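Novice: the amino acid sequence is not available; the structure is as follows:
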């Protein structure tokens, strides 16, 4: 934060106003066992259900259910081909940590605790029984950090057995929250106009340039010879229309315009 303050003061002030649990891994909750700081998962899911967003509610839910069913079957078939007890990506992360743990030197501190040194000034306390390390990476991701892997290597144990299994209890076993009101469905309110189907973009997201805006374009009706200008004024008679004796009144042409449109 001090380095950011020296380079970009406005970015430092903006981050100070935000809750650090939303942008700093040091303040993340350890319940989810994830250190991801991006929203790629939600963006990928939104792209998958792009076809169903404009459908009626029942049709939309059925399309989403079918897509999720096919995705689960595809992942199940891929999981049947795995070798070992870990997922490929978790195995890859564990192998990287094992390689980096070779530069760490563990020292037994009594009981189940170890003191692990990884270079000058880098020293952490590790407990294999509690599955904890002072670097907090093991708690945050559920994957043994380099300090824990150095101790596991000294004890000649398998690193795969120390990876968090992350079990989840059933819905009926979830603890009720007495300090919260029940979550009710939102009130049905139909806004005026056509329903929007385009995804809402963020303020800093670039705008698409494939379609030009119609703002400022004159709208013409050839049958009535009127020109609608991009303003709040009443339609005016086109100057290119040959005039006879006098200019027709706009109030006289409005009923004809409404009749033509209906």
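Specialist: Everything's here; your move. Fair warning: this is a prediction, and the values are worked out from it, not measured in the lab.

Novice: from now on I want contacts and neighbour counts done on CA atoms only, so please keep to that.
Specialist: Will do.

Novice: what ranges does the stretch 101-250 of the chain have for its strands?
Specialist: With strands called from DSSP state E, counting those that start in this stretch, the stretch 101-250 of the chain shows them at 105-108, 113-117, 123-127, 132-133, 219-221, 226-228, 236-237.

Novice: which of those sits closest to residue 199?
Specialist: strand 219-221 (27.7 Å; Cα to Cα).

Novice: show me how far that closest one is from its chain's centre.
Specialist: 43 Å (Cα atoms, centre = their mean, to the nearest Å).

Novice: go on, stretch 95-114?
Specialist: On Cα atoms, centre = their mean, the centre of stretch 95-114 falls 35 Å from that of its chain.

Novice: contacts for that stretch, please.
Specialist: 115-119, 125-129, 144-147, 149-151 (Cα atoms under 8 Å, 6 or more residues apart in numbering).

Novice: out of the strands of the stretch 101-250 of the chain, which is the most enclosed?
Specialist: Highest mean neighbour count of those: strand 132-133, a mean of 22 (counted as mean count of other Cα atoms under 10 Å).

Novice: need the strands of the stretch 101-250 of the chain in TSV with distance to residue 95, can you?
Specialist: Output for these, formatted as TSV (distance: least, Cα to Cα, whole Å):
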stretch	distance to residue 95
strand 105-108	18
strand 113-117	19
strand 123-127	19
strand 132-133	19
strand 219-221	65
strand 226-228	68
strand 236-237	75
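
Novice: alright, now check it against this:
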């Protein structure tokens, strides 16, 4: 992150953005190789066209994809199309989108006319960023000081930038002059690993064919070290050797990898970027008094009610911030609350103000009207299942037919016997004896278990 200029405006309008771009032009001039990446703000887009007509206007792909997902679903080809360095890959993915829906491609061409794909970038600029997240990093950097007054906020940002420049200036003069930045070399050495899927076919000492078999289909690229070109176009756009160049260079002896990196990553450029000095300033009591020919009044714009926000408003894809003290640990979306409850019938709090609450949604089943721990959820195991009441039928109960007595088995006799069973007793019960001994007409009486005797503890004899 390299801060160049910052300003304070009331709202993002075309007039305010034009004023900011004019001040920026006074600071940096009008360089021939300049790329400005912005979001979908129309006022900023028009201001860049008016003040920097020769600059390359780029659009943040993150904001484009967020707007695209609101209208169309399932087009994953837009991501490889934006990241592709070659035009052939970009048009192939665009053709797949066109075959699925021509409306999506027409919407992109009509509403997003700026450059959001890498193959359309100027390779001489040596910057392949497709997002504008650097602005969000700066916003997060000054988040804890955004509630200060304007004069104090401007002075605090100046102090933070001054400290940042001083630290990086110390780092710059500790690095060896004329060398590539160590962070870039560490990154390139890490990229030299895992290149076994590339096959090198040498043509000369400075050019070769590189076959790529990683995707299942053999793709061939031409690498020319003298011209610093590769047909994958990544080396031309970034200024750092791609994987095809690294595979060719690392398999040769006596070749230094630093000579194939662009001068943009030299330590000398890093020193020149932080060579200037940000002048220190005194406090307000020592500032010179100036008699202005006009009266400085209060700003005309009205401030919104409530405390100013420190955190930026996140989009619908990112989710809200967590709030301390809330039951669910999340913010309640006001738009969802308006859908779930009418303003006229909304409940009121202790102060008499209307509270807008939306219908609660279960995290397990996804249904509305109950929470995750409620007994109404059918997935948490506590739901009360109501049995459907069966209608009573007029059924007459018939008396059971008398059945013949069944003889007990040997196991049943042994199990129900209260004590020792003799052979004669067992033969009598099972009917195995003679006819004179056993009467078949008399009912069989099973022995009953005797009641257990109550055991009394023995008393000890105490001899006095």
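Specialist: Right, received. Where do you want to start? As the structure is a computational prediction, the values presented were derived from the model and not from experiment.

Novice: and for residue 61 of the second structure, the neighbour number?
Specialist: Residue 61 of the second structure: 24 surrounding residues under other Cα atoms under 10 Å.

Novice: again with residue 191 of the first structure
Specialist: 7.

Novice: quick one, helices of the stretch 1-150 of the first structure?
Specialist: Ranges of helices within the stretch 1-150 of the first structure are 2-7, 9-16, 40-48, 57-79, 88-100, 137-141, 146-154, based on DSSP state H, counting those that start in this stretch.

Novice: out of these, which gets nearest to residue 170 of the first structure?
Specialist: Nearest to residue 170 of the first structure among the helices of the stretch 1-150 of the first structure is helix 57-79; the distance by Cα to Cα comes to 19.0 Å.

Novice: buried set for the closest one?
Specialist: For helix 57-79 of the first structure, the neighbour count (16 or more other Cα atoms under 10 Å) marks 60, 63, 64 as buried.

Novice: can you redo these as JSON lines with distance to residue 22 of the first structure?
Specialist: Below are the buried residues of helix 57-79 of the first structure laid out as JSON lines (distance: Cα to Cα, whole Å):
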{"residue": "60", "distance to residue 22 of the first structure": "31"}
{"residue": "63", "distance to residue 22 of the first structure": "32"}
{"residue": "64", "distance to residue 22 of the first structure": "28"}
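
Novice: do you know how far residue 253 of the first structure is from residue 170 of the first structure?
Specialist: As judged by Cα to Cα, to the nearest Å, residue 253 of the first structure and residue 170 of the first structure stand 69 Å apart.

Novice: out of the two, name the residue with the larger neighbour count.
Specialist: The neighbour comparison of residue 253 of the first structure against residue 170 (other Cα under 10 Å) goes to residue 253, with 16 against 7.

Novice: tell me what the helix or strand the more buried one falls within is packed against?
Specialist: In this assignment (DSSP states H and E), residue 253 of the first structure forms part of helix 250-261. If you count contacts as 3 or more Cα pairs under 8 Å, 6 or more residues apart in numbering; DSSP states H and E, helix 250-261 of the first structure packs onto no helix or strand.

Novice: pull out the buried positions in that helix.
Specialist: Result for helix 250-261 of the first structure [16+ other Cα under 10 Å]: buried residues 253, 257.

Novice: go on, stretch 242-257 of the second structure?
Specialist: 242, 243, 244, 245, 246, 247, 248, 249, 257.

Novice: same check on stretch 34-47 of the first structure?
Specialist: Buried-residue list, stretch 34-47 of the first structure, by 16+ other Cα under 10 Å: 34, 35.
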